[in-house]
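1. this one's structure only:
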């Protein structure tokens, strides 16, 4: 489900599973991790094919997981988000259309998030007795503040691009998000990774991630019969 192409100083990584709103299976997550970590350009631009950015985890996959498999799936998603966050390249998310659950979490791991006017965001897992377990419980409060994060996660409500801009979930609303990736890539390629590394320097979240994966696995096991679109 991952397509890559190099465009000047930007590697374009496209989530290309539009029939499932670019929802992730295990192989899709691994493919995304490989695409980001294997990029040789100073900037990676991440976007979704079709009408959505990403619906997050494919619930047909999640609903079949047992407890240990659910924990492993959460840990895989966490590793992909961490790879985005720790990549040498600056990763720009271009959100055009819906981002849901894990789609929001992967966007949160990106260095820059840019929306089109059509973008919408929601952490919808709570309505299914779940939550996003790809590092979102740590990243969302860091990005938008604890109050906004609690509201989004506990209500499951959908916010539009303007609301996302006000809370800091995205930094710009533009018609063509890829232009922002090229704007960044036009700068000195030696300075970009240094700035990214310094601004990303924070406390270890390993314990938080382990607890998050365990809690996710518990909920998948408890609510397996009800997990579906």
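-> Nice, I can see it. Being a predicted model, the structure only gives us computed values, none of them experimental.

2. rest of the way, CA atoms for contacts and neighbours
-> Fine.

3. Show me the residue sitting in the middle of this structure in space.
-> residue 106 (1.1 Å; CA atoms, centre = their mean).

4. buried sites along the longest helix along the chain?
-> Scanning the chain for the helix with the most residues, using DSSP state H, yields helix 67-86. Within helix 67-86, the residues that qualify as buried are 67, 70-86, counting by 16 or more other CA atoms under 10 Å.

5. Is residue 134 in contact with residue 105, as I believe?
-> Yes: Residue 134 is within contact range of residue 105, at 6.2 Å (criterion: CA atoms under 8 Å).

6. okay, the two: which has more neighbours?
-> Each of residue 134 and residue 105 has its neighbours counted (other CA atoms under 10 Å); residue 134 has more, 32 against 25.

7. give me every residue that touches the more buried one.
-> For residue 134, the contacting residues are 74, 75, 76, 77, 78, 79, 81, 102, 105, 106, 209, 213, by CA atoms under 8 Å, 6 or more residues apart in numbering.

8. If we use 10 Å, what do you get?
-> Residues counted as contacts of residue 134 (CA atoms under 10 Å, 6 or more residues apart in numbering) are 56-57, 73-82, 101-106, 108-109, 209, 212-213, 216.

9. show me the contacts for residue 16.
-> So residue 16 contacts 1-4, 22-23, 28, 47-50, 53-54 (CA under 10 Å, 6+ apart).

10. can you give me the strands in this structure?
-> Remark: strands assigned in the chain by DSSP state E are 2-7, 10-15, 43-48, 90-95, 98-100, 112-115, 120-122, 159-160, 172-173.

11. What is the second one packed up against?
-> Counting by 3 or more CA pairs under 10 Å, 6 or more residues apart in numbering; DSSP states H and E, the packing neighbours recorded for strand 10-15 are strand 2-7, helix 26-37, strand 43-48, strand 90-95, helix 178-185.

12. repeat for the last one
-> Contacts of strand 172-173 with other secondary structure elements, assessed using 3+ CA pairs under 10 Å, 6+ apart, are made with strand 112-115, helix 161-167.

13. adding another structure so you can compare the two:
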């Protein structure tokens, strides 16, 4: 993969684009990739650039994103505790809201985002992974929301998204105790989609999955993600209404005509992303 400046330049992130899959690496290994305010700002910048590229006019250069961490010890070990100790309560609230905004942006992207977790995904790291569509973990991965050990609570979405992933009872137990779990337990709870032996294996598996997605109609994939994300926390009736809206919008696309036509003509579709 070749480095790309298409989506900007960064001090704490590395971005590589290959075969329409963007790999975004949080690159602060000396700090176990902790989410400093600079990292949070750069994540916002990077994901905003990806969002802006997801149009027919831009050619849909990105069809999927892999998020991972550098250094081999951590995906993202958590928030930056050194920075937090000097924050006022109001500054901490701003820090919380800025990273929450990043996680909401990830959920709104019309392309799937896969977290490849190797090593620690604790606190903010776990919360970053939870905002992604899938989590592929290595056998060395560890997950947890240990904020109570510091006299804190989750601030980047853990109290909302962890129950959605693992259920209310399991989430309460993990958050109240601050307990860490390994990859096998994360898979059993439904937090991790897959567990692979090494980081390279997990990255390859993520790219394979995103490669499958990249061959599909990008607008349809985005609408499917919108319908699923939009249904979270809503009643069944409200979720179905959102699904019907997405279904209707799909019918307005050229890709729908191409996909159905190709099916009837027994040929492979060629999606234009519009």
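-> Received, thanks. The shown structure was predicted, so the numbers you read here are calculated from the model rather than taken from an experiment.

14. Kindly provide the TM-score of these chains.
-> With the length set by TM-score structural alignment, normalised by the length of the first structure, the two chains reach a TM-score of 0.85; 205 aligned residues with a CA RMSD of 1.5 Å.

15. before we move on, the earlier item: so can I have CSV of the helices and strands packed on strand 10-15 of the first structure showing mean neighbour count?
-> Shown next, in CSV, are those (neighbours: other CA atoms under 10 Å):
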stretch, mean neighbour count
strand 2-7, 16
helix 26-37, 19
strand 43-48, 28
strand 90-95, 28
helix 178-185, 18
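
16. before we move on, back to that, pipe the contacts of residue 16 of the first structure into TSV and attach distance to residue 166 of the first structure per row.
-> Below are those laid out as TSV (distance: CA to CA, whole Å):
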residue	distance to residue 166 of the first structure
1	32
2	31
3	32
4	31
22	26
23	27
28	31
47	22
48	23
49	26
50	26
53	20
54	22
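
17. From those residues, pick the one nearest residue 41 of the first structure.
-> Ranked by distance to residue 41 of the first structure (CA to CA), the contacts of residue 16 of the first structure are led by residue 4 at 11.9 Å.

18. what does that closest one align to in the second structure?
-> In the second structure, residue 4 of the first structure lines up with residue 15, judged by TM-score structural alignment.

19. Just give the closest residue to its match, not the sequence neighbours.
-> Leaving aside its chain neighbours, residue 15 of the second structure sits nearest to residue 24 (4.7 Å; criterion: CA to CA, 6 or more residues apart in numbering).

20. before we move on, what about residue 154 of the second structure?
-> residue 147 (6.0 Å).

21. could you list every residue that touches the aligned partner of that neighbour in the first structure?
-> Here residue 147 of the second structure is matched to residue 125 in the first structure, going by TM-score structural alignment. For residue 125 of the first structure, the contact set (CA under 10 Å, 6+ apart) comprises 56, 100, 101, 102, 131, 132, 133, 153, 154, 155, 156, 227.

22. Please spell out the ChimeraX selection for the buried subset of those residues.
-> Buried members of the contacts of residue 125 of the first structure, defined by 16+ other CA under 10 Å, are picked up in ChimeraX with:
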select :56,100,101,102,131,132,133,153,156,227
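
23. now the second structure: which of the contacts of residue 125 of the first structure match?
-> Compared against the second structure with both residues aligned by TM-score structural alignment, their matches' CA atoms under 10 Å, these retain 56, 100, 101, 102, 131, 132, 133, 153, 154, 155, 156.

24. The second structure: which residue goes with the fourth one?
-> So the one you mean is residue 102 of the first structure. Aligned partner of residue 102 of the first structure by TM-score structural alignment: residue 124.

25. From residue 196 of the second structure, how far off is that match?
-> 22 Å (CA to CA, to the nearest Å).

26. returning to that earlier point: any idea how far residue 23 of the first structure is from the residue mapped onto the residue nearest to residue 15 of the second structure from the first structure?
-> Structural alignment (TM-score structural alignment) places residue 24 of the second structure against residue 13 in the first structure. Distance, residue 13 of the first structure to residue 23 of the first structure, by CA to CA: 15 Å.

27. And the two? Which one has more around it.
-> Counted by other CA under 10 Å, residue 13 of the first structure and residue 23 do not tie: residue 23 has more neighbours, with 28 against 22.

28. and the more buried one, what does it touch?
-> 1, 15-17, 29, 48, 52-61, 100-103.

29. what does residue 86 of the first structure give?
-> Contacts of residue 86 of the first structure (CA under 10 Å, 6+ apart): 36, 37, 80, 109, 110, 111, 193, 196, 197, 200, 201.
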